[in-house]
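Enquirer: Just a sequence and a predicted model for now, questions to come.
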Amino acid sequence: MNIIYIHTHDSGRYISPYGHALPSPGLMRFAEEGTLFRQAYNCGPTCSPSRAALLTGMVPHSAGMLGLAHRGFELNDYSRHLAAFLKKNGYATALCGIQHEAPKEKVHELGYDFIYKSANPDARLADYDTAEQACAWLKQKHDKPFFLSVGFFNTHRPFPEPGHDFSPDRILPPGCLPDTESVRRDMCGYAASLKIADECTGRVLDSLQKNGLRGSTLVFFTTDHGMAFPYMKCSLFDGGIGVSLIMDFPGNSCRGKVLDSLVSHIDIFPTICDLAGIKRPDYLQGVSLLPLFSNEKKEVRSEIFSEVTFHAAYEPIRAVRTSRYKYIRYFEDYNGIVPANIDSGYSKTFLLENGLLQQGHDQELLFDLYFDPAEKNNLLYHEKYRNILGDLSDRMENWMRATGDPLLDGKIKIPAGAKVNRRDSIHPQDNDFIKE
């Protein structure tokens, strides 16, 4: 069985298959043909930690990826990457486009036989080259099964100009942000970026069908984390940790269906092992999703965990989420905004001009997501939820111990050579790094 992993940057669930008025016909078609997960979550709402977790089957701190690869953070063991694992098990492996699990000088350690990266200096338009090269790979004759990673830069910032395709007067911003002209303008940029990602995804899926490979290939589409907007990317609210996940594979009995089961990115690796008939490595921390497809089970897990440690700046946070409740804990004795961990754009500028730096948060947060899906009402001190708080807090601490979370030993040191912004930096590109 062949395997294709198609991934975007910073898209969350803001695509049309999840009900958003953001044209993405290629992804909608794939969702109608495959299986869509409504409650899929990452293990960390920042680029490298999220991708590292998915591709090693371990949460970020277990995999060693506590920050961004291009800022000096690395995996503990490159041989545990999915590409290296599949290569060892007889697969041809190829990477077309972006990855964010290794610095560029170490990308060859991930286990790919073939690596293609467009020379186009405009990363947004380079996605068309990525799609073309992926299609060329699919046309080739392969004497063994293959694993193809197709990585698109879109919908990462900076967004393309929306032109006449999208109007700020006819678009709705995320519910966590104010409905203003500047925020709607930002959403138009996202929509224009999504259009490119969707077109490129559609081309790859068309090529798969054209070359007669659809019936022998597992295809899954996902993204690393939420959109690059305030209170989304790099936050443990659902806008940051909620991701799109669409899958299809030979013999899928749930084609065209939507599953509401709670699933994590770390569940993809063991699922691939089971579908490919490969023994799972003992370091995997996720669970297989196959019982959901066979209707053997309605749920395969009772909670998911997600984390932030380093992004542009240090901001250690952990979260546990069940189908109904979420508990978030900040591990620094600081209750202010860390602005460098919010990507620059019209939305951030608007909030900065209107008092973003005066906003704060409690050290611990507890939400009843049935009655507060927007995560605005902290129930930490409500007597009615005391037992829920105790249960989730215990689950988090047990998980941290079981997975060897270094936060248990206190503040995490910056690795030698890593670039980390000061906490009072306004933008990630300010380059005012902490000097250790």
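Expert: Okay, I see it. Residues are numbered from 1 along each chain as shown.

Enquirer: contacts and neighbour counts: CA atoms only from here.
Expert: Will do.

Enquirer: Quick check: residue 18 vs residue 28, distance?
Expert: Here residue 18 is placed at a distance of 9 Å from residue 28 (C-alpha to C-alpha, to the nearest Å).

Enquirer: Find the nearest non-adjacent residue to residue 285, please.
Expert: If you skip the residues right next to it in sequence, residue 285 has residue 58 as its closest partner in space, 5.3 Å away by C-alpha to C-alpha, 6 or more residues apart in numbering.

Enquirer: Assign that neighbour to one of the three secondary structure states.
Expert: The three-state label given to residue 58 by DSSP: H, G, I helix; E, B strand; the rest coil is coil.

Enquirer: Next one for the comparison:
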Amino acid sequence: MLYRNTLALVSFFVIASATFAADTRQPNIIYVMLDDAGYNDFGAMGSQHVQTPVFDRMAAEGMRFTDHYSGSAVCAPTRCVLMTGLHTGHCRRRDNQAKANRNKTDDNGLVFLKDEDLTVAEVMQTAGYVTGGIGKWGLGNPGHAGSPDKQGFDHFLGYLDQMHAHTYYTDWLWNDGQRMETGKRYSHYFFEEDTLRFIRENKSKPFFLYLPYTLPHGKYEIPADDPASQIYQDKPWPQQVKNYAAMITRADMTVGKILDLLKELDIDDNTIVFYTSDNGPNAPFVKHLNSNAPFTGTKRSLKEGGIRAAMAVRWPGVVPAGETSDLVWGMRDLFPTACDLAGIDAPAHLDGISVLPTLKGESQTGHPHLYWEFPVRSQQAVRMGKWKGYREGTGSPLQLFDLTNDPAEKNNLAGKHPQIVQQMETIMTDSHVPSEFWPLDSGNKKGKMKR
């Protein structure tokens, strides 16, 4: 994974690029990612229970994607995929905690980004962007090479350790490498304020703003007097479900304030906003909210419900309004897309592609396939056109599903399409680069997520 030298090449392309005229400002890029919100927890994706008027507005004023995917089925590897542009068969972090060789890890079973890893934030810095991150990092604790300040961020406010992020009424947060005392105020309020501050202070410069908000991840709590809480107080649901729904709506309200500020500052037309979630929902919310509909599987599963992620993208005057796209893409594609937006060439080693043509309403050829792996039960999955391949254990029979006619993955068609099965098994073998921390077993062994 010796990609750091690529940064020198990127610097050359930034200087040499003639993509943008000298008087043309590069667009601002804002990437909002909620934590554990399901595909069907957004109104524009079909929810009848959770109110997300801003996501719905973005879908109406921009483009809604039906076949967009998370980087992984849990938090840390998704963030690794997003930052490095590498899928989970190639990237450094493939689960929240190491499955093997824990004595070699960076911190209590955690594996962080290294100096040689190249992130989208580093390349954006080289392209002249001010880079900010606000929310949950999860790829390197203080003092490690994986901390955001060492991975391309000019500013970061939030939680570095993902376990710390489970505490919304924390005593402190990390603010540019320093502890910031919070007085146990609800952490998302700091994130909202800092988001708006960052945009105001950098309105005259191109900026890349990564917003991995912690809502609605557990611990499921939100102030009772928050406006979002009031919306659900009379619902016939358990309190935990009410809180979960309110947390999604609260994050949605923050995105609304972002859009309002962009317009106030007259930078709305020069800012592209992505709005998604990092993986599928937890099981308790399927019963009451149908959070993973129309799929099966939840967080920690490579079935569609665990990795299919809602996505709306808005850029007035560029992204066509009110369109729905079935382009098959995912978080590995942010890195090359951001490079395309900045007018520079993407590093050659990335697993992603730029989806800017689709975002501009143009036709484009998508991925020939997408690949995921997840160490719990040694899961592997491939999406190839309408086909989805899935197995638990590298030696286990592959299950094959036609997602067009069977999005819930109930009808295994492997016996009817042996050539497709063979092709997918080859993709799984070729896409997996072994990791000493996350070996895949050949059999179907039960695993347990620890962190």
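Expert: Nice, thanks for sending it over. None of these values were measured; they are calculated from a predicted model.

Enquirer: Quick check: TM-score for this pair?
Expert: Between these two chains, after superposing, the TM-score reads 0.76 (TM-score structural alignment, normalised by the length of the first structure); 369 aligned residues with a C-alpha RMSD of 3.1 Å.

Enquirer: Residue 18 and residue 28 of the first structure: which is more packed in?
Expert: It is residue 28, of residue 18 of the first structure and residue 28, that has more neighbours when counted by other C-alpha atoms under 10 Å, with 20 against 15.

Enquirer: Per the alignment, the more buried one pairs with which residue of the second structure?
Expert: In the second structure, the residue matched to residue 28 of the first structure (TM-score structural alignment) is residue 56.

Enquirer: what does residue 156 of the first structure give?
Expert: Residue 156 of the first structure maps onto residue 217 in the second structure when the alignment is built from TM-score structural alignment.

Enquirer: Same check on residue 215 of the first structure?
Expert: Aligned partner of residue 215 of the first structure by TM-score structural alignment: residue 269.

Enquirer: separation between its match and residue 54 of the second structure?
Expert: When C-alpha to C-alpha is the yardstick, residue 269 of the second structure and residue 54 of the second structure sit 17 Å from each other.

Enquirer: looking at this, residue 259 of the first structure is in a helix?
Expert: No - assessed by three-state DSSP, residue 259 of the first structure does not belong to a helix; its assignment is strand.

Enquirer: Tell me who's in contact with it.
Expert: If a contact means C-alpha atoms under 8 Å, 6 or more residues apart in numbering, then residue 259 of the first structure has 35, 36, 37, 38, 39 as its contacts.

Enquirer: okay, those residues in a markdown table with distance to residue 97 of the first structure next?
Expert: Supplementary listing: these in a markdown table, determined by distance: C-alpha to C-alpha, whole Å:
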| residue | distance to residue 97 of the first structure |
| --- | --- |
| 35 | 25 |
| 36 | 24 |
| 37 | 25 |
| 38 | 27 |
| 39 | 27 |
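
Enquirer: Mind checking which of those residues are in helices?
Expert: The subset of these located in helices under the criterion DSSP state H is empty.

Enquirer: Which residue ranges of the stretch 301-436 of the first structure form strands?
Expert: For the stretch 301-436 of the first structure, the strands defined by DSSP state E, counting those that start in this stretch occupy 304-310, 314-321, 325-330, 364-368.

Enquirer: Who has more neighbours out of residue 269 and residue 54 of the second structure?
Expert: Remark: of residue 269 of the second structure and residue 54, residue 54 carries more neighbours, 22 against 15, as counted by other C-alpha under 10 Å.

Enquirer: helix or strand for that one, which one?
Expert: Using DSSP states H and E, residue 54 of the second structure falls within helix 53-61.

Enquirer: which helices and strands does that helix pack with?
Expert: Judged by 3 or more C-alpha pairs under 8 Å, 6 or more residues apart in numbering; DSSP states H and E, helix 53-61 of the second structure is in contact with helix 239-264, strand 311-314.

Enquirer: can we see that at 10 Å?
Expert: Helices and strands touching helix 53-61 of the second structure, by 3 or more C-alpha pairs under 10 Å, 6 or more residues apart in numbering; DSSP states H and E, are strand 63-65, helix 239-264, strand 271-277, strand 311-314, strand 323-325.
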